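Visitor: pasting a predicted model and its sequence here:
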Amino acid sequence: MKRLVVKVGSAVLSEQNRIAKDRMQALVDFIAELKTRYEVILVSSGAVAAGYTELKLDKKILANKQALASIGQPILMNKYRKMFEHHHLIPSQILVTAANFNTVEESQKVKDTIETLLAHNVIPIINENDATATEELVLGDNDQLSAYAAHHFGADLLVILSDIDAYYDKDPRAHSDAKVRLRIEEITHEELVMEVTPNHNFATGGIVTKLKAADFLLKRGGTMLLASGFDLSDARSFLLSDTHVGGSYFKASEF
C-alpha cells in the first residue's frame, strides 16, 4: 500500500478567527476515503488559530503565539478525534522539532513510532512543537515540515492542501490570464527567493514555502501535489481516480 503525507494549512482549517468546522470535516471524510487505498500521515496546522478561539492574544508577539499554540493543540486534536470517530478511525498526535530530523538516528525514532501507528490503522497527526520551536514560528512553516516528513518517513507522495489551489505561470490575483502549471519538473533559484506572501491571518508561508517543500523533494526523488483544500475535487480525482484535472504535480524528469 502506498503512503501519503497530507499537509493542511491554517488558511484551510480556520476562518474569522475560529476553526472552520465544515472544511475540517470535509478533510477528515476525505482522509477516511484515502485510507481505503493508502497509508496516510497528516501534517496539520491550526493550533494557533484554535488557541485564539479561547484567548485573544496578539499573535504578532512570539510568546503569545507560542502560548496560543499550547492552548490550541489539545483543542485541535479533540476535534480531530471526534470527527475521525465517526469513521471508526483513531488519530494520534506527534509533536516534532527540527532536531528530530537532524540525524538518521533521531528521525528513525520518530519513524519507528509512525510505523507502529500505521500498522494498527492509526492516523498519525504531526505538527511542529510550536510552543517551544521558535525557529518555526519566526521563519518556518509546516510546508517544510511536511516535506521532511514525506522524505524521512518513506512517503510516496506529499499532498499539500492549501488556499493556493495550484502553481500558476504568473500571479493569478494580478493576471486574469494566468494558467495552472499542471506538471513541474524543476524549480529555479529565482522562484525560491521570491518574497513570501501569506494570504491568511494565521498563515506563515505562501507559494514560496510550497515551492521550497517541492524543491526539497524533487532533489531527493520525491513527488508532491499542490491542490485546493477548500474544494477537494482536484485532490480526490488525482488520488482516487488517477486523473489529473487540476492542481500542480511536482516530479523530476529523472525519477
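Guide: Good, I have the coordinates. Numbering: from 1, shown residues only.
Visitor: contacts, neighbours, all on C-alpha from now
Guide: Fine.
Visitor: let me know how buried the residue nearest to residue 9 when sequence neighbours are not counted is, in neighbour terms.
Guide: Distances taken as CA to CA, 6 or more residues apart in numbering place residue 45 nearest to residue 9, at 5.1 Å, with adjacent residues excluded. Per other CA atoms under 10 Å, the neighbour tally for residue 45 reads 29.
Visitor: just residue 82 next, same as before
Guide: Residues near residue 82, counting by other CA under 10 Å: 15.
Visitor: who are the neighbours in contact with the residue nearest to residue 9?
Guide: 7-10, 13, 127, 142 (CA atoms under 8 Å, 6 or more residues apart in numbering).
Visitor: helix or strand: which one has the residue nearest to residue 156 when sequence neighbours are not counted?
Guide: Spatial nearest neighbour of residue 156, chain neighbours left out: residue 3 (5.4 Å); criterion: CA to CA, 6+ apart. Using DSSP states H and E, residue 3 sits in strand 2-8.
Visitor: buried sites along that strand?
Guide: By neighbour count on 16 or more other CA atoms under 10 Å, the buried set for strand 2-8 is 3-8.
Visitor: try stretch 87-94
Guide: Buried residues in stretch 87-94, defined by neighbour count with 16+ other CA under 10 Å: 89-91.
Visitor: JSON lines for these, including distance to residue 158 and secondary structure?
Guide: Below are the buried residues of stretch 87-94 laid out as JSON lines (distance: CA to CA, whole Å; DSSP: H, G, I helix; E, B strand; the rest coil):
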{"residue": "89", "distance to residue 158": "21", "secondary structure": "coil"}
{"residue": "90", "distance to residue 158": "21", "secondary structure": "strand"}
{"residue": "91", "distance to residue 158": "19", "secondary structure": "strand"}
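Visitor: then this one, side by side with the first:
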Amino acid sequence: MSRKDILGEVGRVVIKIGTTSLMQGRKSISIDFMDSVAEQVKALKDEGKEVLIVTSGAIGVGLKAMKVQANPNDIPIRQAAASVGQSILMQRWADSFQRQGMIVGQILMSLDTYSDRDSAINLNNTIDSLLDNGVIPIFNENDAVCITEIKFGDNDTLSAIVASRTDADLLIILSDVKGLYDSDPTKNPDAKLVPVVHNVDASVRSMAGESSTGLGTGGMRTKLDAAVICKDAGCSMIIASSKEPDAIYRAATGDDIGTIFVSDSEISKKRRWIKSAHASGRLVIDPGAEKAVLDHKSLLPVGIRSVEGTFDKGEVVDIICEGHRIAKGIAGYGSKEMSAIAGKHTAELEGILGRKDHKEAIISENLVVL
C-alpha cells in the first residue's frame, strides 16, 4: 500500500517543530528554515489544507538573548527565558509568514487548558475561527508560568494533544533524525529506517534512542508516546527530518518520507476528549464494578471503594482497580458528594444527598475503557 493510500484524504495538519530545527548550530534561530516552513504551509493552504503549528524553542531563544548558560536547572531562569524567547520567536514566525501573505495567531497552553471541557470547547472554537479567517495558529507551552504539575513535559506531547483535540488528520513531527530506526543509528551504522508502524508495542519501543541535543526535551520515546495519543484519536503521525528538503509538504501530500504511524479508525469527539484529558482525581473501584466498566456499563456508587483528589462534576477522573488504571470518565458528581455516596446502594442516595438525582457515578456514554 502506498503512503498516499495509508494517509487517505488529509484536510487538517498539525506540524511540530523542535528546538533543534529552529536553532542554527544551537546559537540562533534559522530564519531560512522558518521561511521554508512558511512557504510549505502556504503551498498546503493553496491546496485547501488547514495547518496548525506547535513550536518549541522559546527557552533556547530566551537563554541566548539573556546570555545565560544553556539548560539551567533554575526554574525561574527557565521561565524568564521562556518569557523573553516567546516574544522573539513569535515575531520571527510572524515575519516569515508575512512574507507569504499570511498572519499568525499565538496560543499559549498548559495541561489544564484542555482538562475542563468548556475551556476545551472554547479553545477549539477560537482555533476554528482563526483557521476560517486564514490565520495560522501557533501553539507553545506556556513555560513562563507553568509549574511542574500543569506542564505537558515536552512539545511532542503537546502537539499530539493538539492534533487529537482539533480532529487533525495528520501530525508531522520534524526532528533531527529521519524517523524511527530499528536500532540506534548513532551506535549502529547498519540501522534501518522503519517506514511504517501500525502499533507501538514493546518491540517498537525497544528501538527508541535518545535526543541528540542539549536544548530540546523530547527524544524518540516521547515521540512514540505522541504516536499512541494520535493513534487513539484517529490521527496518523509522521516523524521526519527537518533537514530533508520540503519535508512538511512531502509528508502531508503522501511522499515516502520518514516514519508514519498509522491511525486507528474514527473515534468520537467526546471519547477523544475523555481519553486525552488530564484527570483531576481518581475513583478506586472493586472488582465487581471493574467488570461492569469493562463491559461498557455505567459505574454505580456502590462499586466505589474510595475517592482521591478534588474535582467538580463534569471533570475527568481516572478509574482504578487493584492499582491499575482501567478507564477514564466524566464524573457525575463532585469529589465531596462522590465521597459521601461511595459504597452506597442506589436506594440510599436520596437520603445522603437530600435530593433525587441520577443513580450513576459515571454514565456509560461518559466512560472510556483504556
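Guide: That came through, no problem. Here the structure is a predicted model, which is why all the values come from computation and not from measurement.
Visitor: assign a three-state SS to the residue lying closest to residue 369 of the second structure once chain neighbours are set aside, would you?
Guide: Using CA to CA, 6+ apart and skipping the chain neighbours, the partner closest in space to residue 369 of the second structure is residue 327 (4.2 Å). When classified by DSSP: H, G, I helix; E, B strand; the rest coil, residue 327 of the second structure comes out as strand.
Visitor: was I right about residue 327 of the second structure contacting residue 318?
Guide: Yes - here residue 327 of the second structure reaches residue 318: they are 6.1 Å apart, a contact under CA atoms under 8 Å.
Visitor: looking at the two, which one has more neighbours?
Guide: Comparing residue 327 of the second structure with residue 318 by other CA under 10 Å, the one with more neighbours is residue 318, at 26 against 20.
Visitor: where's that one, which helix or strand?
Guide: Here residue 318 of the second structure sits within strand 316-321, counting by DSSP H and E.
Visitor: which other helices and strands does that strand contact?
Guide: Where contact means 3 or more CA pairs under 8 Å, 6 or more residues apart in numbering; DSSP states H and E, strand 316-321 of the second structure is packed against strand 281-285, strand 324-330.
Visitor: now tabulate the ones you listed in CSV and tack on distance to residue 89 of the second structure.
Guide: Formatted as CSV, these follow (distance: least, CA to CA, whole Å):
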stretch, distance to residue 89 of the second structure
strand 281-285, 36
strand 324-330, 37
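Visitor: which one of those is the most hemmed in?
Guide: strand 281-285 (a mean of 23; mean count of other CA atoms under 10 Å).
Visitor: mind giving me the packing neighbours of the helix or strand following that strand?
Guide: Moving toward the C-terminus from strand 281-285 of the second structure, the next helix or strand (DSSP H and E) is helix 287-294. Contacts defined by 3+ CA pairs under 8 Å, 6+ apart place helix 287-294 of the second structure against strand 324-330, strand 367-369.
Visitor: state the distance from the residue mapped onto residue 3 of the first structure from the second structure to residue 317 of the second structure.
Guide: Matched by TM-score structural alignment, residue 3 of the first structure corresponds to residue 12 in the second structure. Distance, residue 12 of the second structure to residue 317 of the second structure, using CA to CA, to the nearest Å: 29 Å.
Visitor: equivalent analysis for residue 127 of the second structure, please.
Guide: 26 Å.
Visitor: one more: residue 92 of the second structure?
Guide: Residue 92 of the second structure sits 40 Å away from residue 317 of the second structure, going by CA to CA.
Visitor: the two: which is more packed in?
Guide: Counted by other CA under 10 Å, residue 92 of the second structure and residue 317 do not tie: residue 317 has more neighbours, with 28 against 17.
Visitor: quick one: that one and residue 329 touch, right?
Guide: Yes - Residue 317 of the second structure lies in contact with residue 329 (CA under 8 Å); the separation is 5.6 Å.
Visitor: which residue numbers in the second structure go with whichever strand or helix holds residue 127 of the first structure?
Guide: Applying DSSP H and E as the criterion places residue 127 of the first structure in strand 122-128. On the second structure, the counterpart of strand 122-128 of the first structure by TM-score structural alignment is residues 135-141.
Visitor: mean shift of that stretch relative to the first structure?
Guide: Stretch 135-141 of the second structure, aligned to the first structure and superposed, deviates on average by 0.4 Å (mean CA distance after the TM-score superposition for the first structure).
Visitor: what's in contact with that stretch?
Guide: With contact meaning CA under 8 Å, 6+ apart, stretch 135-141 of the second structure is reached by 51-56, 102-110, 127, 130-131, 151-152, 155, 158.
Visitor: of the helices and strands packed on strand 316-321 of the second structure, which is nearest residue 226 of the second structure?
Guide: The closest of these to residue 226 of the second structure is strand 324-330. By CA to CA, the value is 18.6 Å.
Visitor: show me how far the closest one is from its chain's centre.
Guide: 19 Å (CA atoms, centre = their mean, to the nearest Å).
Visitor: equivalent analysis for stretch 29-46 of the second structure, please.
Guide: Centroid separation for stretch 29-46 of the second structure versus its chain: 23 Å, with CA atoms, centre = their mean.
Visitor: that stretch corresponds to what range in the first structure?
Guide: On the basis of TM-score structural alignment, stretch 29-46 of the second structure is assigned to residues 19-36 in the first structure.
Visitor: tell me the buried residues in the matching stretch?
Guide: 19-20, 23-29, 31-32, 34-35.
Visitor: now, which of these sits nearest residue 201 of the first structure?
Guide: Of all the buried residues of stretch 19-36 of the first structure, residue 201 of the first structure sits closest to residue 19, with 12.5 Å by CA to CA.
Visitor: give the contact list for the closest one.
Guide: Residue 19 of the first structure makes contacts with 13, 46, 49-50, 53, as judged by CA under 8 Å, 6+ apart.
Visitor: neighbours of the residue nearest to residue 140 of the second structure when sequence neighbours are not counted, how many?
Guide: Counting by CA to CA, 6+ apart, residue 140 of the second structure lies nearest to residue 108, which is 5.2 Å off, once chain neighbours are set aside. Using other CA under 10 Å, residue 108 of the second structure has 14 neighbouring residues.
Visitor: could you look up the SS state of residue 108 of the second structure?
Guide: Following three-state DSSP, residue 108 of the second structure is assigned to strand.
Visitor: and for the one 4 residues further on?
Guide: The local conformation at residue 112 of the second structure, judged by three-state DSSP, is helix.
Visitor: can you give me the neighbour number for the corresponding residue of the first structure for it?
Guide: By TM-score structural alignment, residue 112 of the second structure lines up with residue 99 in the first structure. Other residues near residue 99 of the first structure come to 10 when the count uses other CA under 10 Å.
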